[in-house]
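**Q** With the input below, show me the fold.
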Amino acid sequence: MNKIRRIMEMLFISVCILCILGGCGIVDDFRSEKDLVDYNSTYGVSDGEYTITLNNTMLEAKAIDDGAGNVYMDVNTANKYYNSRIYWEEDENCVLYATPEGMAQYMPDSTTYTVGMTSAASSIPVVINRNGMLYISLDFIKENTKMDSAVFTAPNRVVTRTNWDDAYMTTVTGKKAVIRYQGGIKSPVFRDLERGEKLYVLDDGAGDEWAQVVTEDGYNGWVENEDLDTPLMTALEEPEFAEPVFTGISKNYKINLAWHGVYSEAANEELGQILTEVPGINTISPRWFYFANTEGDMVTLGSADYVNTAHAAGVEVWAMFSNEFTNFDGEMTNEILSSRSKRQHVLNQLSGWIDEYHLDGINLDFEMIGESGADNYIQFVRELSALCREKQIVFSIDNYTPMYWRHYNHKEEGIFADYIIIMGYDEHHTGSDVAGSVASMNFVRQGIEDMLAMVPKEKVINAIPLYTRVWATDANGVVESFNAGMTEAAGYLESHGVTPVYDENTGQNYGEYTSEVDGRRYQIWLEDQTSLRSRLEMIQEYDLAGVASWSIGWESGPEIWQIIASYFN
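**A** Down below sits the predicted model:
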């Protein structure tokens, strides 16, 4: 009995010691491996890999190291999430990076690189090749991007931030708080939390026992609410970063541009007459350059005499360069832009024509670019921008309203182009299955505001339509339409005895009739002096860089150009 009593006393003393040690937190040092998150297994991290957390969210991609402690990120992830200027030139298997000093080129596993025509060296390779994938140094990304980053080991993880909006944060108050993989006392633990430690709050639990949080060293998990202070909105401190400055041209007057649809060399001879009928414009953009094939060969309809005539009238010439083949074709365009040699071939042709015709600018009108070609397109924009800077001419880019084409990198365009022109029309177009306005006032306003969120107003020009569409709907609801200029569209209503009325929804004059010939319902939202003045007043309201008009020949007469000029000259 004495022996049993001694055993029971020893067990009781042991339990008491464990309780005391646990109260001091010492027992945590002896937490079983099974109580801890198997980080590498949970997140699929192999040797030499690192998880990547961006703005409190873990990315699917993994970073790697080079075996010497230098961390690299694959170029696709770097381009998509951190810096779109990082461009993988796949046909030459290198990375290009646009700088104010010229295009930098980094070959895999080399410590030498070029910027323009100048050679330079780095302490480690900026780019490395691993199993056919290119990776770029995290140090390079951080040096060239407004971001914070930190690298942690055991387990390996990279924690980054590019967003500094106010964040919901809390402070650890519990003495023995831990962050767990999931909510619940049985869930495995990432690590202990220090009292006073700051945490980002993703979900405070709204009265539940657990809150979802992210630690500043990148653990995303759950903490008991009783161990946390009341979450508060907190201002984050942004890192210091000097954005590179790319030079450009900014006119000291408002742009009043008109596009000239040139479809043959003979059309250039119309310019003298046009200038007498289109008073007040200070810029004209003739459709001159377009692709002949997917090798990058181009067609020119340019004329030095045309430019001389325009200059004599005090008008600049920004020649339009479009991606027309038989029609605008994004896939065929991408066949050219995805190749560095083809892009250079295009630039070489443009360079010669800029000199030959004494151009004042290039107006880039590439349409129907798909998401798969967006990176190649913006790289071409950077390279064409460099050519225009070298030639000291204006570089402008035509864009759809952003709401429909958000994969276009408008912010980057606004850095490399001198002017961004919003094509503020085609709200309803030839492919629309319902009738509607070409450009209602709300549509125009949204396009301007969306673009101004990405591009400074000093660079934004809003383009207005001098045409509308005539819509015909049959008894089965099938819709067809065709373009009509101002005079032609108004003539349809007049010939059917229809007096247009003002439509509050679109801010335009509207008329409709049923044809006695085909029985279809015809609807027309007019482009006229009413819609014209509304758009011009909107451009003034937002203090934009000017106006562009599509296109010469659609207007009802010289009075249209006089009205436009009265707002800008």
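**Q** alpha carbons only for contacts and neighbour counts from here, please
**A** OK.
**Q** The residue nearest to Leu347 when sequence neighbours are not counted and Met454, how far apart?
**A** Of all residues not flanking Leu347 in the chain, Leu384 sits nearest, at 6.8 Å (CA to CA, 6 or more residues apart in numbering). Here the distance between Leu384 and Met454 works out to 20 Å (CA to CA, to the nearest Å).
**Q** Tell me which of the two has more neighbours.
**A** Neighbour totals were compared for Leu384 and Met454, and Leu384 leads with 23 against 16 (other CA atoms under 10 Å).
**Q** let's see this one next to it:
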Amino acid sequence: MNVPLGMASRKRRKRSPRLYMVMILFLLLLAFIPICWWVVTQIPSGERVAPYEGRKQVIVFQGKPYEKPFAQENEQVLLPFDFIKEHLDPHIFWDEPSNSIIVTTKDKVLRMESEKVVAYLNRTPVDLSVPVKEIDGVRFVPFSPLEKLYPVTVRVTESGMLIVEQDGYSVQSGEVIADEDQPELMRLGPSIKQPIVAEQPAKAKVDILGERDNWYQVETSDGIVGYLPKESVRLQEIRKVTLPQTPEQAKAAPIKPLEGKVNLTWEQVSSRNPNLANIPAMPGLNVISPTWFELKDEQGTLSNKADPAYVEWAHKRGYQVWGLVSNGFNPDWTQAVLKDFRLREKLVGQILNYADLYNLDGINLDFENVYLEDKQNLVQFVRELTPYLHEQGLIVSMDVTIKSTSERWSLFYDRPALSQVVDYMIVMTYDEHAAASPEAGSVASLPWVEEGLRGVLAEIPNDKLILGMPYYTRLWKEEKQSDGTIKVSSKALTMETAEAWMKERNLKAQPDEQSGQLFVSYTDPQDGATYKMWLEEAGSIQKRVELVHKYALAGVASWRRGYEKSGIWETVQETLNKSGKP
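**A** Reported below is the predicted structural model:
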């Protein structure tokens, strides 16, 4: 049956109101969702959480919580060893053989053995209320014996937190703005949806650690860290931690270096001391360093060749005497001594006794040929020795090489760490071509010296650095072998011996632009060997001393007395006394 078109249209229009209602409800829902979302986001969180996820005995170091807790025993605070090393003293040392904590300062050495209630401060017994101990695998150190050594303040709050701050720490302070009967809520993060971590009453003091999204990150006086709206905090003055010096710290005056530039020479003493009557005048010299003390076994025993008559002779001429202490260049003995506090302490004791016995003015440390693995133990030894020497008023210097990739010649020196401890460092800028070199060359060409000097100046302050220079040369011999190869050998000559060798052969040295020195070459008509020398004389020494002014160094040191030619001391003195660059 056919339905008229008009009737079909009317039937479809009867279903339209339903559709309209659905559309209206949908539109209302779309409008209601943002309103609901806005309402939900504006409702502050009422959740409350414990500070630091409920952890107890939290250390708060200058606004930052530390992952390990502190400990308390007999009302004494104990700090984790790792915390002290990370934040207070990177040089605190754990000595495994003696099971001891060792702390060194400019003039103090403190040793605390685990589970022992007696410590030793500069070898003097000190009673402890609580010993060093291990708790749940964490090594703890009592703070009481450290408080006079470290410029640090610690405070246990009512909530059981430990606030630790160093001298000089500064932070913006603020005061909480709140109703008297309604404290301000401090939240875990910068949002009202974050849980509440604490309440702060009106006028409560807080430290402002940072800001984010109109919130301040703050630390309360109770050691709790959280967030407050910026409008609820009134900024106040900058708070700075200023701690008074303890009597021990006040007495730790730095050792004064020599007035003017150092002019040092080493006195090589192999078996017996020189005849003092045969030593000529040395104008300008102010320090002499005899090679008197040397490690002779793995038990830390020092051999002693010191002579009180030599010291008396030197003092009458105005020279300071810095006794040289060598490791004998034996890496195995050195390792055995450096790795054990008890042997290091034995070595320290001998040095102190000899320094006092012979009325020395300083100690020069010459440790060479050391295993790379003993690098930090060498630093620790110097840190343990230097405070005692400073306590006796002695100057401490140490010899180092220039930088290179050689482990046992250069890499084992931690120059930045060592330079923080000693008063002077002497860079031995010689033996560019050592005795066993496969090719002939200068002992210390001027470009090589200056390049090496710049390298160590990147690690050592210039006002602590002394330039070492050679008073000797090497006579090189090149012999052609039957197989066509060249055999190279050498022997060291003093300035006078080198001059006499040339005079015998009627030779005259010529300037060598590449080395900055005088150079001579000679072929012997009898054996066909070629001889070569790069000479040390007044001109080369003057150029070396001029580097002291160019780089504002502390002075010069020469190896060794007796190798120089007459007149060299005047050259050094005149050049060293110049002011400014040459």
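**Q** circling back: for the residue nearest to Leu347 of structure 1, which three-state class applies?
**A** Recorded secondary structure, Leu384 of structure 1: helix (DSSP: H, G, I helix; E, B strand; the rest coil).
**Q** Give the aligned equivalent of it in structure 2.
**A** The alignment partner of Leu384 of structure 1 in structure 2, by TM-score structural alignment, is Leu385.
**Q** does that match really touch Val348, like I thought?
**A** Yes - Leu385 of structure 2 lies in contact with Val348 (CA atoms under 8 Å); the separation is 5.7 Å.
**Q** contacts for stretch 141-155 of structure 2?
**A** 76-81, 88, 105, 128, 130-133, 162-167, 243, 246, 248-249 (CA atoms under 8 Å, 6 or more residues apart in numbering).
**Q** Now do that stretch: distance to the chain's middle.
**A** Here stretch 141-155 of structure 2 is found 21 Å from its chain centre; the criterion is CA atoms, centre = their mean, to the nearest Å.
**Q** Can you point out the buried residues in that stretch?
**A** Val141, Pro142, Phe143, Pro145, Leu149, Tyr150, Pro151, Val152, Val154, Arg155 (16 or more other CA atoms under 10 Å).
**Q** separation between the last one and Glu199 of structure 2?
**A** Okay, so that is Arg155 of structure 2. For Arg155 of structure 2 relative to Glu199 of structure 2 (CA to CA), the value is 21 Å.
**Q** Then the first one?
**A** Going from Val141 of structure 2 to Glu199 of structure 2 by CA to CA gives 34 Å.
**Q** same question, the third one
**A** Phe143 of structure 2 sits 31 Å away from Glu199 of structure 2, going by CA to CA.
**Q** Over to the fourth one?
**A** Noted for Pro145 of structure 2: a distance of 36 Å to Glu199 of structure 2, by CA to CA.
**Q** Which residue in structure 1 aligns with Asp307 of structure 2?
**A** Match for Asp307 of structure 2 (TM-score structural alignment): Ser303.
**Q** Contacts only, for the residue lying closest to its match once chain neighbours are set aside.
**A** Excluding the flanking residues, the one nearest Ser303 of structure 1 by CA to CA, 6+ apart is Tyr357, at 6.2 Å. Taking CA under 8 Å, 6+ apart as the contact definition, Tyr357 of structure 1 lies against Gly302, Ser303, Ala304, Val307.
**Q** Check Phe152 of structure 1 too.
**A** By CA under 8 Å, 6+ apart, Phe152 of structure 1 lies in contact with Val158, Val159, Asp217.
**Q** rerun at 6 Å
**A** Going by CA atoms under 6 Å, 6 or more residues apart in numbering, Phe152 of structure 1 touches no other residue.
**Q** Please report how far it lies from Asp47 of structure 1.
**A** Distance, Phe152 of structure 1 to Asp47 of structure 1, by CA to CA: 14 Å.
**Q** what's the answer for Ser339 of structure 1, then?
**A** Taking CA to CA as the measure, Ser339 of structure 1 falls 35 Å from Asp47 of structure 1.
**Q** in the stretch 101-250 of structure 2, which spans are strands?
**A** 109-113, 118-121, 124-127, 133-135, 138-142, 152-156, 162-166, 170-176, 184-187, 196-200, 205-212, 215-220, 225-229, 233-240 (DSSP state E, counting those that start in this stretch).
**Q** For Lys64 of structure 2, which of those strands is the nearest?
**A** Across the strands of the stretch 101-250 of structure 2, the minimum distance to Lys64 of structure 2, taken as CA to CA, is reached by strand 225-229, at 8.1 Å.
**Q** could you say what helices and strands that closest one packs with?
**A** When contacts are defined as 3 or more CA pairs under 6 Å, 6 or more residues apart in numbering; DSSP states H and E, strand 225-229 of structure 2 packs onto strand 184-187, strand 215-220.
**Q** Of those strands, give the one that comes closest to Tyr430 of structure 2.
**A** Nearest to Tyr430 of structure 2, of all those, is strand 215-220, at 57.0 Å by CA to CA.
**Q** coming back round to it: mind checking which of the contacts of Tyr357 of structure 1 land in helices?
**A** Among these, the members found in helices (DSSP state H) are Ala304, Val307.
**Q** mapped onto structure 2, which of the contacts of Tyr357 of structure 1 are still contacts?
**A** Shared with structure 2 under both residues aligned by TM-score structural alignment, their matches' CA atoms under 8 Å, the contacts from those are Gly302, Ser303, Ala304, Val307.
**Q** out of those residues, who's nearest Ile461 of structure 1?
**A** Val307 (22.4 Å).
**Q** I'd like the distance from the closest one to Lys198 of structure 1, if you could.
**A** Here Val307 of structure 1 is placed at a distance of 64 Å from Lys198 of structure 1 (CA to CA).
**Q** Good, wrapping up.
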